[in-house]
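S.K.: coords below, sequence missing:
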């Protein structure tokens, strides 16, 4: 069983305890610093270690003043083996906002990609892209605008429009 939480900061059972049979989670992951992904996070956070990108770590420490010892920056594209649960985690650029990442989790039994918010681009689906390693795995898509009724200009178009303004 993979005992991690992504963008979920609700307290469950207090320190070291169990509530309703749930084992205490010690590994927490932050995809990015938008308010809907940090709700419940606060300066006295003491539930466990928080893993995120370097940019998100800097923003998190600035905005919430969380104990820096509890926040671990992960390098994008470099797998990190975490002792608890023997989980290998890789951050993949989410192409969403500065510091936004997806997390690819691997254990002996589970391969799972948790997207957080992301903006899919043609470069992300190439055979040699970091996202290619996450093929044939469980997928948790957390994307507000995933419905096809939402259409947005490409990043290049949006950038061009800003320059024109």
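M.R.: Everything's here; your move. Everything quoted here is computed from the prediction, not taken from an experiment.
S.K.: alpha carbons only for contacts and neighbour counts from here, please
M.R.: OK.
S.K.: now the helices for the protein?
M.R.: Using DSSP state H, the helices of the chain run over residues 35-38, 54-64, 155-164.
S.K.: Give me the buried positions along the first one.
M.R.: This points to helix 35-38. Within helix 35-38, the residues scored as buried using 16 or more other Cα atoms under 10 Å are 37, 38.
S.K.: what's the answer for stretch 130-139, then?
M.R.: Across stretch 130-139, burial judged by 16+ other Cα under 10 Å covers 130, 131, 134.
S.K.: How about the contacts made by the first one?
M.R.: Under the criterion of Cα atoms under 8 Å, 6 or more residues apart in numbering, the contact partners of residue 130 comprise 77, 92, 124.
S.K.: Let me know which of the helices of the chain is tucked in deepest.
M.R.: helix 54-64 (a mean of 17; mean count of other Cα atoms under 10 Å).
S.K.: chain center to it, what's the gap?
M.R.: Its chain's C-alpha centre and that of helix 54-64 lie 14 Å apart, by Cα atoms, centre = their mean, to the nearest Å.
S.K.: Okay, one more to line up with it:
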């Protein structure tokens, strides 16, 4: 689950914790099931999301009230949100993650400019949808760092899908092709397979109901419930190896040609690539474009501070005493002047080491859920290290 935003902010993003329940405005970046945990019991305030995200969320959580949602769309003009502490604007941009997924850009004189990526795959095309004034520097970025520590170079989504298509072309005599693409966000594979081979995709509503429902919203024209009408079938990814072995064994026992089940040994790392999260290189390139002053990882326990760009550029030694970061963190200028300042949660604790190093550890109540026990640390160059 993602972390809570700073307490001073009037909104919550993707969190339905006791801390986020105190917020006056809620935002939902996408509708993967793990991001909806607790939403039905914490929906007192309006929830801003895209139409597709709303429809998927309502299906997964039938107790939700459609009237609780405020609809936004990627690329639409910024929306002004009235707030007693000062109105702010919010705009949505494509997160390149799953259908309906967006990043939110918040702007206000009170808290500055904040980009919350939600879950994202930050390709150059995705970044170019951001306004030009954002492609330079924002105050704070809440960043999806799922693969921040992963050294593997990911091919693009397009290359990954091309591997699947090429795999199918290499087996023209396979009477059936089983695709483990039942997860929300893998619809692009099915759409491209359907387009390339001129065939609908069979999805068993009983075995993969979520996939059937999502595809009905995203690409209903490629969907068929008739197994005999298509060579292409969706199968669930959980238990893929066992299910594949059963299908192959049955075909052999019947003396039938073996069906094709693209696996990792045939198409490389395409399942990883289609996980829809940025690679380490993509994260670093994205940070070079956005040039944030402060970064918070939304995916504990992986730290945004592991990224080389952040280590080089995002250092508290660069912040002036009147910088808004101290207000966001709840740290007073008086506290900054003391050698050691301590406090018990929910306050922040700060230890200042003279000249060479400054470290800030924000309490879980400020930036993380009780489950994640997230700790965000920043230190001045050259001694910056993550915990």
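M.R.: Alright, I've got the coordinates. As the structure is a prediction and not an experimental result, all values here were calculated from the model.
S.K.: Can I get the helices of the first structure in a markdown table including distance to residue 120 of the first structure?
M.R.: Below are the helices of the first structure laid out as a markdown table (distance: least, Cα to Cα, whole Å):
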| stretch | distance to residue 120 of the first structure |
| --- | --- |
| helix 35-38 | 19 |
| helix 54-64 | 20 |
| helix 155-164 | 11 |
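S.K.: what number of residues lie near residue 154 of the first structure?
M.R.: For residue 154 of the first structure, the neighbour count with other Cα atoms under 10 Å is 11.
S.K.: Can you find the partner of it in the second structure?
M.R.: Matched to the second structure by TM-score structural alignment, residue 154 of the first structure sits across from residue 156.
S.K.: what's the answer for residue 47 of the first structure, then?
M.R.: For residue 47 of the first structure, the residue aligned by TM-score structural alignment is residue 44.
S.K.: repeat for residue 63 of the first structure
M.R.: Aligning on TM-score structural alignment places residue 63 of the first structure opposite residue 60 in the second structure.
S.K.: Next, the contact list for that match, please.
M.R.: With Cα under 8 Å, 6+ apart, residue 60 of the second structure has these contacts: residue 33.
S.K.: show me what contacts the most centrally placed residue in the first structure?
M.R.: Taking Cα atoms, centre = their mean, the centroid of the first structure lies closest to residue 31, which sits 2.5 Å from it. Contact analysis of residue 31 of the first structure by Cα under 8 Å, 6+ apart lists 6-7, 37, 52-53, 56, 99-103, 115-117.
S.K.: Same question for residue 127 of the second structure.
M.R.: Residue 127 of the second structure neighbours (Cα under 8 Å, 6+ apart): 286, 289.
S.K.: same thing but 10 Å
M.R.: By Cα atoms under 10 Å, 6 or more residues apart in numbering, the contact set of residue 127 of the second structure is 93, 94, 95, 96, 121, 134, 135, 285, 286, 289, 290.
S.K.: ditto for residue 50 of the first structure
M.R.: Contacts of residue 50 of the first structure by Cα under 10 Å, 6+ apart are 5-7, 26-30, 57, 66, 68-73.
S.K.: Buried only: go through the residues you listed for me.
M.R.: Buried residues within those, counting neighbours by 16+ other Cα under 10 Å: 6, 7, 26, 27, 28, 29, 30, 57, 66, 71, 72.
S.K.: OK, contacts around the counterpart of the third one in the second structure?
M.R.: Spelled out, it's residue 26 of the first structure. By TM-score structural alignment, residue 26 of the first structure lines up with residue 24 in the second structure. By Cα under 10 Å, 6+ apart, residue 24 of the second structure lies in contact with 9, 10, 11, 12, 44, 45, 46, 47, 83, 84.
S.K.: With distance to residue 326 of the second structure added, can I get those residues in CSV?
M.R.: Formatted as CSV, these follow (distance: Cα to Cα, whole Å):
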residue, distance to residue 326 of the second structure
9, 13
10, 17
11, 18
12, 19
44, 30
45, 28
46, 29
47, 28
83, 22
84, 22
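S.K.: For the closest residue to residue 55 of the first structure other than its chain neighbours, grab the count of nearby residues.
M.R.: Excluding its sequence neighbours, the residue lying closest to residue 55 of the first structure (Cα to Cα, 6 or more residues apart in numbering) is residue 99, at 4.7 Å. Around residue 99 of the first structure sit 21 other residues, with neighbours defined as other Cα under 10 Å.
S.K.: Sweet, I'm off.
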